[in-house]
Structures are given as structure tokens and as C-alpha cells.
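> Here's a sequence, model it:
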Amino acid sequence: MATTIDGAPAPVIEAPRSPRRRPTSSKARTNFELYAWLFMRVSGILLVFLVLGHLFIMNILDGGVQRIGFGFVAGRWASPFWRTWDLLMLVLAELHGTNGLRTVINDYAERPQTRFYLKMLLYVSTSLVVTLGALVIFTFDPNIS
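The predicted structure follows:
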């Protein structure tokens, strides 16, 4: 082992490309962060096509936003294709944003208790928005009396 001038052992500097040693713990390791990272990439690509397709169809092919009203939505949601499109856009956008905000909370919330409560608030609000949005899409009835 190398020593410094005063006889103390020299610090060991690992090679730049050596594998990183992770601390071992009794907890089982998961790949959640890897899957979250992959989800962000896949959902981002899908959202680009869904949202740009939505904007193109609504604003160019269907005559612009001045045409959008209750009757327009009722006619559009008569088709399962458009209900599925809108539901997929809602769920992917909400989960994509939730995952991004979860990462921000993990990065900036210093206290574990603060991090826990912020993430619980995030998950509850996400569940509420997705549930209410899906409820509207699935139970929409144009024949309101």
C-alpha cells in the first residue's frame, strides 16, 4: 500500500470505469427508478402523437375551436375510438406529470416526513383527477333530460 510523506496510508482512488459499489441492505432491491425512467420516455413519445393528433384533428380537420360545443363532444364521444383516445391521453398525461413531480419532490424535499406527505398529496390528487376524468368519459350521456 502506498503511503504519503508523513507515513499515513494514501487514499485509494478507483478507476473511472470501475463498477460502483452499492451499500448492501436487507431490503430487496427493485428497478422502480429504471421503469419510471423508461415510462417517461415511452409516455412522452405517445403523448406527442396523441396531443398533436388531437390538436390537428380538432383545430384543422374539424373546423376549429369555434365549432366545439356540447353537440360536438356528444357526436365525437359516440365513437369508442374517440373515448379511448381521450382516456389514453388523460391517463398518460396525468401519470407522466405525476412521475415528473415525484422526481422533483425526491430531489428537493429534504426531510423524509415532508417528502412522504407531498408524495401522498400528489398520489391522492392524481387518483382523483384520473378517476373523475375516466368517470366523465365513460358515463357521458348526450341525452340529458
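> Every contact and neighbour count from this point should use C-alpha atoms.
Fine.
> just the helices in the protein please.
Here the chain has its helices, by DSSP state H, at 32-56, 70-76, 80-108, 112-139.
> buried ones in the third one?
Taking 16 or more other C-alpha atoms under 10 Å as the neighbour-count basis, helix 80-108 is seen to contain the buried residues 82-83, 86-96, 98-99, 102, 105-106.
> follow-up on the earlier one: need the helices of the chain in a markdown table with distance to residue 25, can you?
Formatted as a markdown table, those follow (distance: least, C-alpha to C-alpha, whole Å):
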| stretch | distance to residue 25 |
| --- | --- |
| helix 32-56 | 17 |
| helix 70-76 | 54 |
| helix 80-108 | 20 |
| helix 112-139 | 19 |
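> So which of those is nearest residue 64?
helix 32-56 (9.4 Å; C-alpha to C-alpha).
> can you list the residues that contact that closest one?
For helix 32-56, contacts defined as C-alpha atoms under 8 Å, 6 or more residues apart in numbering pick out 85, 89, 92, 93, 96, 99, 100.
> here's the other one to compare against:
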Amino acid sequence: MATPTIESPRSGRVSPGYSRSSASRGNFEMIAWLFMRLSGALLVVLIFVHLYVNLVTGDGISAIDFGFVAGKWADPLWQIWDLTMLWLAMLHGTNGIRVIINDYAEKNSTRMWLKGVLYTSTVVIVVLGTLVIFTFDPCPVIDGVAHVADYCSAT
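Predicted structure coming up:
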């Protein structure tokens, strides 16, 4: 009786070919791996403190509105806190998707286009999010008319 042979996974498919040398890829991948662990641990702390401050110490979810965010972002600590969450979450997620693209995109051209879209969207979201956090004005003056809400000081 003949022993059945089991083919290697993806044996019929073309394995992705990387043009990088093994030494440079190893160092980059090690740093990326370490970044994922450290950023993940830091994100857990940042997110749980964020949720605790927003939902537990105040009046819960019903108290979160435009005025709440405006008051929170008036303090530079919370601007930096939210900026750190944004940057770490985007870089952590981008690195994870990069690994998935490397694992499953078989053709170099497909891998290049997917990574191009990934990196472009990451840059756009990080830049727009950073601009929103630091240029946020809850009491804007539009065409010389102050749109004053109850939480803005009348000037």
C-alpha cells in the first residue's frame, strides 16, 4: 500500500519574491515586530484611560457632545493624548496590514499597489487628524460673525 503524500501549502502557487536582502529584511522585521508589541501595550493603556475619563468619571455617554470635546481639547494634555492614540493606532494598524499584504499578495505589482494605497491613506489620515486636533476652534468667527455657543466666552 502506497503512502499518500501531502503537498506543501501553496505548492501550486507562486511564492512572493522579495527583492530585499535577508539581513536588511531581518532587522526591519525585528524592529516592526518589536514596535507592534510595544505600541499594542501602550495603546491598551491610552485607550482604557481615554474610555475611563470620557465615560466613567463624567455623566457617561450622554454627556459627550461637541462642547465636551471642545472643553477637553482646550487642555494641551488631552490634545497630545489623542494625538498619540491616533498616531500609534494608525502606525500599528498599517504595520499589521503591511504584514498581511506581504503574506498574501503573490505578485510584486499587486504588493506594490496595495502598499501604495495603504501608505497613502495612512499619511492622509494622520495629517488630517493632526490638523483637526491642533487647529480645532470651538468658537469660530465666520465672515466677521462670531458663532458663539453657550460654552464660548462672549467677546
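> Residue 69 of structure 2 maps to what in structure 1?
Residue 69 of structure 2 maps onto residue 73 in structure 1 when the alignment is built from TM-score structural alignment.
> Could you report the separation of its match from residue 33 of structure 1?
38 Å (C-alpha to C-alpha, to the nearest Å).
> and what of residue 116 of structure 1?
From residue 116 of structure 1 to residue 33 of structure 1 the distance is 17 Å (C-alpha to C-alpha).
> Looking at the two, which one has more neighbours?
Comparing residue 116 of structure 1 with residue 33 by other C-alpha atoms under 10 Å, the one with more neighbours is residue 116, at 14 against 10.
> Counterpart of that one over in structure 2?
Alignment note: residue 116 of structure 1 maps to residue 112 in structure 2; criterion TM-score structural alignment.
> Could you find the counterpart of residue 86 of structure 2 in structure 1?
By TM-score structural alignment, residue 86 of structure 2 lines up with residue 90.
> Correction: the previous question concerned residue 127 of structure 2.
So, by TM-score structural alignment, residue 127 of structure 2 is matched to residue 131.
> So what's the residue count around its match?
Neighbours of residue 131 of structure 1 under the rule other C-alpha under 10 Å: 13.
> What separation do you get for it and residue 69 of structure 1?
From residue 131 of structure 1 to residue 69 of structure 1 the distance is 23 Å (C-alpha to C-alpha).
> most centrally placed residue in structure 2?
Taking C-alpha atoms, centre = their mean as the criterion, residue 90 is the residue nearest the geometric centre of structure 2, at 1.5 Å.
> Enumerate every residue touching it.
Contacts of residue 90 of structure 2 by C-alpha under 8 Å, 6+ apart are 122, 126.
> Please consider this matter closed, and thank you.
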